[in-house]
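**Student:** Sequence first, then the predicted structure:
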Amino acid sequence: MSNTEAAPAELACGDRATTADPEHPALEILTPREVPLGGPRAMRVRRTLPQRSRSLIGAWCFADHYGPTDATGAMDVAPHPHTGLQTVSWLFAGEIEHRDSLGTHAVIRPGELNLMTGGHGICHSEVSTGATKTLHGVQLWVALPERHRHTARAFDHYVPSVNRIEGAEIRVFLGSLAGRTSPIPTFTPLLGAEIVLGPDAHMSLGVDPRFEHGILADTGDVVVAGTRVRAGELGYIGIGVRSLTLSNRGTAPARFLLLGGTPFDEEILMWWNFVGRTHEEIVAFREAWQAESDQFGSVTGCTGTPQRLPAPELPAVRIKPRRNPASGQEARHG
């Protein structure tokens, strides 16, 4: 997915992981902001990462949550570039046709992981299919560490099985959780899982204490360590926690994503669809895309308009670095 803001901020993001109290972990609530996803009839997405109060959770550096929306406001994103990151597509409803400069042509469906590695450079398009009546899902980005950020383009597809425990259904699409492990390799330790918690269900879920975690609520509210995360919100818990207590006090199932990873100890620079390290590097990425450089390749078979997304204008001045709060900062409770 492209960041289609007309004037995207240039963000210098560095992780300062918060250490949680293992017995009484505090939850920081991140509320989303609405962003239009391109075009005059654009669908709107709810963005919870990055933001001023927190720019990363592990290597997860971007989170857009969209839908449910009907086909009149569905997705139509022309070819656009990425560098220094991986895109993770996860749907709850609908279908998206994906084409990229590797030659991949795939249909993204609910419950199926589609992970694209940008590395040195890739471009792709995303268009909801004609069969889509309702579109609902998330688009996530993972920042690549310095030693791997120029890696070759790649595309991975995986369909996780459903693990049913304690009134919950769990699909692990990255990393390991509750005895299940995704076979998809990652460049830093990561966790990505969809969890559907049944009505009036409660569970204790063992997690890796080296990880910080985010709980992105989709449908229904979920209570995490005693704090409610409402639909659309992202709850954050710092490192040091070995288990999460999760409850659904509602009368319908509550669905959420559990994201996690070891704190990302490098400062990154994000602008538009690029993750780099310096302002000059971002400028070079933009110039290469505008010049239709082989760095990104080209997408074939995409018939929409425009044929490729032009890059926005760069900011006239550098934006001051934004960092996560220092360890020990009080969390805001919901």
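**Tutor:** Yes, it's here.
**Student:** Only C-alpha atoms from now on, for both contacts and neighbour counts.
**Tutor:** Will do.
**Student:** mind listing the helices in the protein by residue range?
**Tutor:** Taking DSSP state H as the criterion, the chain carries its helices at 279-290.
**Student:** What distance do you get for the most centrally placed residue in it to residue 300?
**Tutor:** Per Cα atoms, centre = their mean, the C-alpha nearest to the average position across the chain is that of residue 140, at 1.7 Å. According to Cα to Cα, to the nearest Å, residue 140 and residue 300 sit 24 Å apart.
**Student:** Pasting the second one now:
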Amino acid sequence: MTRFDAPAEEQLTRTVVSPGPTTLLLESREVPLGGIRGITVHRSLPQRGLPTVGAWCFLDYFDEAGVPMQVLPHPHTGLQTVTWPLNGEIRHRDSELSDVHIEPGQLNIMTSGHGISHSEFSTPQPEGVSLTGVQLWVALPQHFAHIEPFFEQHVDLPVWSRDGIRAQVFVGAIGDAASPATTFSPLLGADVTVDAGTATSIPVDPSFEHAVLIVEGEAIVDGVRVTPGPLLYIGDGCDSIRVESDTGARAILIGGEPFAEDLVMWWNFVGRDHDEIVTARDEWEAGSARFGHVPGHGDDRIPAPPLPSVTLTPRRRRL
């Protein structure tokens, strides 16, 4: 997925006092992505003061709401994209000649490294079904930021379950349920379903920080009531996350070791300084071989927006 907006940030909105790790409830913001899609997404990452959760540096929830997703070829650098549909199906094509359909419960993970381009189009949905899902980005550590690009699809992912909770693990591991997806830093990503009347805990790595996005229903997570929209941040130092729900819920759980490197994020590029971003933009606009060509679209593609008139600087953590 591509960004049509200039990067913006939101304030941390609520602090919950607790005896354990810090918990913060962070409001998402609505971002119109324009173009031929006309989709408005709910963006939870990055936030002001919290540019990353682990190496996760971007999190959008999208709802097609009757408008087909039609994302023409666009570039990426320095990151991995994780596409996770909740309902509906998406066709992915990229400059590494991948051409796949992805359904709920299946993972597309694309490593851009030095540079890749791709497109994403929703396929015709059954009557009454609206395409919904999440798009996430993972920042690549500097040592891996310029590796050769590649793409993976995983259609058989492990499931961890306990006492009314079922977690399909798409990145990293919960207990013995370990995803086969390639990652370059310690990470966790899971689609969690909570039955009505559940009250139990998910074991997690205490060296990780985590965040929970409710996409359906309502739950109390580590003592904080969470509904669809806000992102609950949970600081490192805990070995489990308590989840309770009277009505049932579905959530996206992400986590990872706090990411220590400074990042400059602009449009679809992740780099370390202003000049790196400028070079990537110029090469995309010039049709450089760096980003290849996505078959099936002719010369159609998304142009890069103008650069701001100021020097791009890293987003800094203020927690």
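**Tutor:** Nice, thanks for sending it over. Treat the numbers as computed from the prediction; the structure is a model and nothing was measured.
**Student:** For the counterpart of the residue nearest to the centre of the first structure in the second structure, which non-adjacent residue is closest in space?
**Tutor:** Counting by TM-score structural alignment, residue 140 of the first structure lines up with residue 136 in the second structure. Take residue 136 of the second structure and drop its neighbours on the chain: the residue closest to it by Cα to Cα, 6 or more residues apart in numbering is residue 59, 4.6 Å away.
**Student:** Check residue 178 of the second structure too.
**Tutor:** residue 172 (5.7 Å).
**Student:** same thing with residue 253 of the second structure?
**Tutor:** By the measure of Cα to Cα, 6+ apart, the closest residue to residue 253 of the second structure outside its immediate chain neighbours is residue 212, 4.7 Å from it.
**Student:** try residue 114 of the second structure
**Tutor:** Nearest in space to residue 114 of the second structure, with sequence neighbours left out and distances taken as Cα to Cα, 6+ apart, is residue 146 at 4.0 Å.
**Student:** Would you mind finding the match for the one you found in the first structure?
**Tutor:** Using TM-score structural alignment, residue 146 of the second structure lines up with residue 150 in the first structure.
**Student:** Tell me how far its match lies from residue 84 of the first structure.
**Tutor:** Residue 150 of the first structure is 7 Å from residue 84 of the first structure, where distance means Cα to Cα.
**Student:** Of those two, give the one with the bigger neighbour count.
**Tutor:** Per other Cα atoms under 10 Å, whichever of residue 150 of the first structure and residue 84 has more neighbours is residue 84, with 28 against 16.
**Student:** Contacts only, for the corresponding residue of the second structure for that one.
**Tutor:** With TM-score structural alignment defining the correspondence, residue 84 of the first structure maps onto residue 78 in the second structure. Residue 78 of the second structure makes contact with 112-115, 139-140, 144-146, 269-271, according to Cα atoms under 8 Å, 6 or more residues apart in numbering.
**Student:** Of those, which is the nearest to residue 303 of the second structure?
**Tutor:** residue 269 (13.3 Å; Cα to Cα).
**Student:** The first structure: which residue goes with that closest one?
**Tutor:** Checking TM-score structural alignment: residue 269 of the second structure goes with residue 274.
**Student:** Just give the number of residues close to its match.
**Tutor:** Neighbour count of residue 274 of the first structure, defined by other Cα under 10 Å: 24.
**Student:** In the second structure, what sits opposite residue 34 of the first structure in the alignment?
**Tutor:** So, by TM-score structural alignment, residue 34 of the first structure is matched to residue 30.
**Student:** burial measure for that match, as a count.
**Tutor:** As a burial measure, residue 30 of the second structure scores 14 neighbours (other Cα under 10 Å).
**Student:** Hmm, it is touching residue 44, no?
**Tutor:** No: in this structure residue 30 of the second structure lies outside contact range of residue 44 using Cα atoms under 8 Å: 9.2 Å.
**Student:** Look up the residues that both of the two are in contact with.
**Tutor:** Shared contacts of residue 30 of the second structure and residue 44, defined by Cα under 8 Å, 6+ apart, are absent.
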